[in-house]
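1. no sequence for this one, just the structure:
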């Protein structure tokens, strides 16, 4: 009983349990986000194969769209951040941006209606890949000893400060970077999906509440507003894919910089 009104027992407040799914084939981890990752990988590979098929000197609409997407990633996420050596890292950045974008937009598309990266484990997996690429880029450019030495001990640091600088640089470059990279994406996807669920579930409940027209009007407005949130989340999904990719490119840039 709440304020003299009987609240139906079937009402369910959105929460953490809505981000948990049953496994398939008797395997717990073969859940909905796992299959979304597989589907998104197939979609991204298939999309770029289709977009790059039968390229012509005089491009058609498909080729124009493909070149626009490719140039956007090439110019803003690779060349402008990494510099002259960007070409070898471009395929990774194109795949990374496309993969994250598709998984983020799953939250707004019919059937899926769930952003894959609102599960923190998958986000840590993506951050780990970028972290490995960051280290591999530095080792490839400077060799392992020089890369790790300069990563934890910047040039011209007085020996008296080594005991302070070395732990801080190690923490910053090898621990904080992948953690913050992952949490930034996870928090935005998790919070956005949870807010949309609150407006939809709460709005649907109020809209069908009997005996209170004010509740019904409020519920209708809540559902209408949720559609605006869907549009906002499409932008947030794009923005977070952009931020994740540009930070990954920035990490590669710092690892291959001349001071290393």
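-> That came through, no problem. Note that the coordinates shown come from a computational prediction; the quantities given were computed from them, not determined experimentally.
2. when you work out contacts or count neighbours from here on, use the C-alpha atoms and nothing else.
-> Fine.
3. what about the helices in the stretch 101-250 of the chain?
-> In the stretch 101-250 of the chain, the helices defined using DSSP state H, counting those that start in this stretch lie at 120-142, 144-152, 162-170, 177-207, 213-255.
4. hmm, who's touching the third one?
-> Yep, that's helix 162-170 we're talking about. Helix 162-170 is contacted by residues 151, 152, 153 when judged by CA atoms under 8 Å, 6 or more residues apart in numbering.
5. most neighbours out of these, which is it?
-> Counting neighbours by other CA atoms under 10 Å, residue 151 leads the contacts of helix 162-170 with 22 neighbours.
6. adding distance to residue 163, write the contacts of helix 162-170 out as JSON lines.
-> Below are the contacts of helix 162-170 laid out as JSON lines (distance: CA to CA, whole Å):
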{"residue": "151", "distance to residue 163": "15"}
{"residue": "152", "distance to residue 163": "11"}
{"residue": "153", "distance to residue 163": "10"}
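7. before we move on, the earlier item: so which of the helices of the stretch 101-250 of the chain gets nearest residue 64?
-> Among these, the nearest to residue 64 by CA to CA is helix 213-255 (20.2 Å).
8. wait, is residue 90 part of a helix?
-> Yes: under DSSP: H, G, I helix; E, B strand; the rest coil, residue 90 falls within a helix.
9. was I right to think it contacts residue 72?
-> No: with contacts counted by CA atoms under 8 Å, residue 90 stays clear of residue 72, the gap being 11.3 Å.
10. use this one as the comparison:
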């Protein structure tokens, strides 16, 4: 009978502690917030973040310019410095003499990218909106439409296509090789690489942060090993270090996306490519 068995045989062994589950792409699959509700069933956390970022940016510039003074306060000074930085170091340097009409879009684009990227390290949000490829590609397509429309309006359709795929001053036999390369580069690969660079950096950076954050949690609270518990503070410190590094990458990627957009517009407006 079971009651007569020794204690060490009658008691079932305790299940081992669950192993560490490494973060993966599944951690980026956020379920809808209003599942089953028509139209709203497509609204999830990244969509809410996009709306929230627009509200934040509009509110910031509205407050900064509501009562502009000759001697600016902190908010007005910050908004002016942001505007001047985009105008001088991005628009003017990359577009040329006709840069002013594109400054508002570039300012809005840069602010939008900065806010949505930094959502990845802001407590209670902690998710970079543009780590979803669809949103990065939507921005890249918008850039593609703008620089192509600008080029066609400036050069005419035929002249613009010739400018982008038929390099001037090149021997005819070389053009046979360069023309398909230029076509792929200017009309197809530009938006793909523009979006992939942004999405890839946001995705990889957030995944790396999750590794250290979840790793520190597992080592301290779940793992049975004393060694892992002792080492858990080091994983937490690395999470903090990489949070600072990720903030730097997020700002740099916003700058790169904006400056490439300006350079594409400038190339479309140029007389020679």
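-> Received it, and whenever you're ready, just let me know what you need. In this text, all values refer to a predicted model and were calculated from it rather than measured experimentally.
11. which of residue 90 and residue 72 of structure 1 has more residues huddled nearby?
-> Counted by other CA under 10 Å, residue 90 of structure 1 and residue 72 do not tie: residue 90 has more neighbours, with 20 against 13.
12. ok, the more buried one - contacts?
-> Counted by CA under 8 Å, 6+ apart, residue 90 of structure 1 has contacts 74, 78.
13. and it, what's its match in structure 2?
-> The criterion is TM-score structural alignment: under it, residue 90 of structure 1 has residue 103 as its aligned partner in structure 2.
14. swap in residue 34 of structure 1?
-> Using TM-score structural alignment, residue 34 of structure 1 lines up with residue 47 in structure 2.
15. the helix or strand containing that match vs structure 1 - mean distance after superposition?
-> Assigned by DSSP states H and E, residue 47 of structure 2 falls within helix 45-66. Superposed on structure 1, helix 45-66 of structure 2 shows a mean distance to its aligned partners of 1.4 Å (mean CA distance after the TM-score superposition for structure 1).
16. run the chain-centre distance for that helix.
-> Averaging C-alpha positions (CA atoms, centre = their mean, to the nearest Å) puts helix 45-66 of structure 2 17 Å from its chain's average.
17. how near is residue 96 of structure 1 to residue 85 of structure 1?
-> Using CA to CA, to the nearest Å, residue 96 of structure 1 is found at 18 Å from residue 85 of structure 1.
18. and these two? which has more neighbours close in?
-> Taking other CA under 10 Å, residue 96 of structure 1 and residue 85 do not tie; residue 96 has more neighbours (20 against 12).
19. give me the element the more buried one is part of.
-> Assigned by DSSP H and E, residue 96 of structure 1 falls within helix 90-105.
20. just want the angle from that helix to helix 213-255.
-> For helix 90-105 of structure 1 against helix 213-255, the angle by axes from the mean of the first three to the mean of the last three CA atoms, to 10 degrees is 170 degrees.
21. pull out the buried positions in helix 90-105 of structure 1.
-> 90, 92-105 (16 or more other CA atoms under 10 Å).
22. kindly report the same for stretch 188-198 of structure 2.
-> Quick answer for stretch 188-198 of structure 2 (16+ other CA under 10 Å): 190, 191, 192, 194, 195, 196, 198.
23. tell me, it lands on which residues of structure 1?
-> Going by TM-score structural alignment: stretch 188-198 of structure 2 matches residues 175-185.
24. tell me the spacing between the match of residue 90 of structure 1 and residue 228 of structure 2.
-> Distance, residue 103 of structure 2 to residue 228 of structure 2, using CA to CA: 52 Å.
25. what of residue 268 of structure 2?
-> Residue 268 of structure 2 is 57 Å from residue 228 of structure 2, by CA to CA.
26. so between those two, which is more surrounded?
-> Legend: neighbour count by other CA under 10 Å for residue 268 of structure 2 and residue 228, higher for residue 268 (25 against 19).
27. aligned partner of that one in structure 1?
-> Aligned counterpart of residue 268 of structure 2 in structure 1: residue 255 (TM-score structural alignment).
28. now its match: closest residue in space, sequence neighbours ignored.
-> Leaving aside its chain neighbours, residue 255 of structure 1 sits nearest to residue 138 (4.4 Å; criterion: CA to CA, 6 or more residues apart in numbering).
29. who's in contact with the alignment partner in structure 2 of that neighbour?
-> Using TM-score structural alignment as the criterion, residue 138 of structure 1 maps onto residue 151 of structure 2. Residues near residue 151 of structure 2 by CA under 8 Å, 6+ apart: 160, 265, 268, 269.
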